[in-house]
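A.B. asks: Generate a structure from the sequence data that follows.
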Amino acid sequence: MNDERKAPAGGFDTSADVYERLESIRQSIDNIDAALIHMLAERFKFTQTVGRLKAEYGLPPADLDREARQIKRLRGLAEESHLDPAFAEKFLGFIVAEVIHHHERIAADASPDTPAA
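C.D. replies: Modelled structure (predicted):
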């Protein structure tokens, strides 16, 4: 008799219980992904406000001192949370690059020297 199921140590267990567990775990992952997106949206609302203030007062879009402090802080949080600090730094770098891009756009839009599109 050819049974498609194998013991977990030997390969695949296609019983319904395994699929139910996978679905439950994946639903938790999906919920966390949704929360991350919502949190990033909230974060970007604040960084847009920062960008407008910087543009209003002629401050540069990037703040290297702030970025260095954030990297140090997030690497520490990552270590405490048993997350790879290098990953946390890369993740922050991606976010900061996008924030700077937004700040540059805000500054350009606020500049009286900017030609109309």
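A.B. asks: from here on, contacts and neighbour counts on C-alpha atoms
C.D. replies: OK.
A.B. asks: for Leu40, what are its contacts?
C.D. replies: With contact set as C-alpha atoms under 8 Å, 6 or more residues apart in numbering, Leu40 has no partners.
A.B. asks: which stretch of helix or strand covers the most centrally placed residue in the chain?
C.D. replies: Closest to where the C-alpha atoms of the chain average out (C-alpha atoms, centre = their mean) is Phe91, at 5.8 Å. Per DSSP states H and E, Phe91 falls inside helix 85-110.
A.B. asks: Show me what that helix is packed up against.
C.D. replies: helix 16-56, helix 64-80 (3 or more C-alpha pairs under 8 Å, 6 or more residues apart in numbering; DSSP states H and E).
A.B. asks: one more to line up against the first:
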Amino acid sequence: MSGAEHPAPAIHPELKRLRDSIDNIDAALIYMLAERFKCTQQVGALKARIDLPSSDPGREAAQIERLRRLAEGAHLDPDFAAKFLNFIIKEVIRHHDGFRAAEQA
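C.D. replies: Here you go, the predicted structure:
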């Protein structure tokens, strides 16, 4: 008998419920990130148009601290939250740099 002939093992109903919840949360995260990037793209276009730098270290530091506090209140590792936001900020700055390059072309 080949592996394809064996039926898949039954998934425990509680495990399926939890995985379904995780899948829904993952989908919501993707859509929320897409909305966030739509806003930051508008910021990047505006910054390029009015000749502001792509990065704003003061705001970035304040946002990271704000997210750390939110994470603590949500019982999420604040270091993880800071790393996550730093990753997003780097990507946003990369996009902003692209707007600046297009504006200068």
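A.B. asks: Tell me what angle the helix holding Phe91 of structure 1 forms with helix 16-56.
C.D. replies: Calculated by axes from the mean of the first three to the mean of the last three C-alpha atoms, to 10 degrees, helix 85-110 of structure 1 forms an angle of 40 degrees with helix 16-56.
A.B. asks: Tell me the residues of structure 2 aligned with helix 85-110 of structure 1.
C.D. replies: Using TM-score structural alignment, helix 85-110 of structure 1 corresponds to residues 78-103 of structure 2.
A.B. asks: quick one: buried residues of that stretch?
C.D. replies: Within stretch 78-103 of structure 2, the residues that qualify as buried are 78, 81-82, 85-86, 89, 92-93, 95-100, counting by 16 or more other C-alpha atoms under 10 Å.
A.B. asks: coming back round to it: include distance to Thr114 of structure 1 when you put the helices and strands packed on helix 85-110 of structure 1 into CSV, please.
C.D. replies: As requested, these are exported to CSV (distance: least, C-alpha to C-alpha, whole Å):
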stretch, distance to Thr114 of structure 1
helix 16-56, 13
helix 64-80, 26
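A.B. asks: For Ser111 of structure 1, find the nearest of these.
C.D. replies: helix 16-56 (8.1 Å; C-alpha to C-alpha).
A.B. asks: how far out from the middle of the chain is the closest one?
C.D. replies: How far helix 16-56 of structure 1 lies from its chain's middle: 8 Å, per C-alpha atoms, centre = their mean, to the nearest Å.
A.B. asks: Over to stretch 75-92 of structure 2?
C.D. replies: With C-alpha atoms, centre = their mean, you get 8 Å for stretch 75-92 of structure 2.
A.B. asks: Same question for stretch 87-104 of structure 1.
C.D. replies: Distance, centroid of stretch 87-104 of structure 1 to centroid of chain: 9 Å (C-alpha atoms, centre = their mean).
A.B. asks: go on, stretch 70-83 of structure 2?
C.D. replies: 14 Å.
A.B. asks: Next, find the distance separating the aligned partner of Glu60 of structure 2 in structure 1 from Ile95 of structure 1.
C.D. replies: In structure 1, Glu60 of structure 2 lines up with Glu67, judged by TM-score structural alignment. From Glu67 of structure 1 across to Ile95 of structure 1, the span is 11 Å (C-alpha to C-alpha, to the nearest Å).
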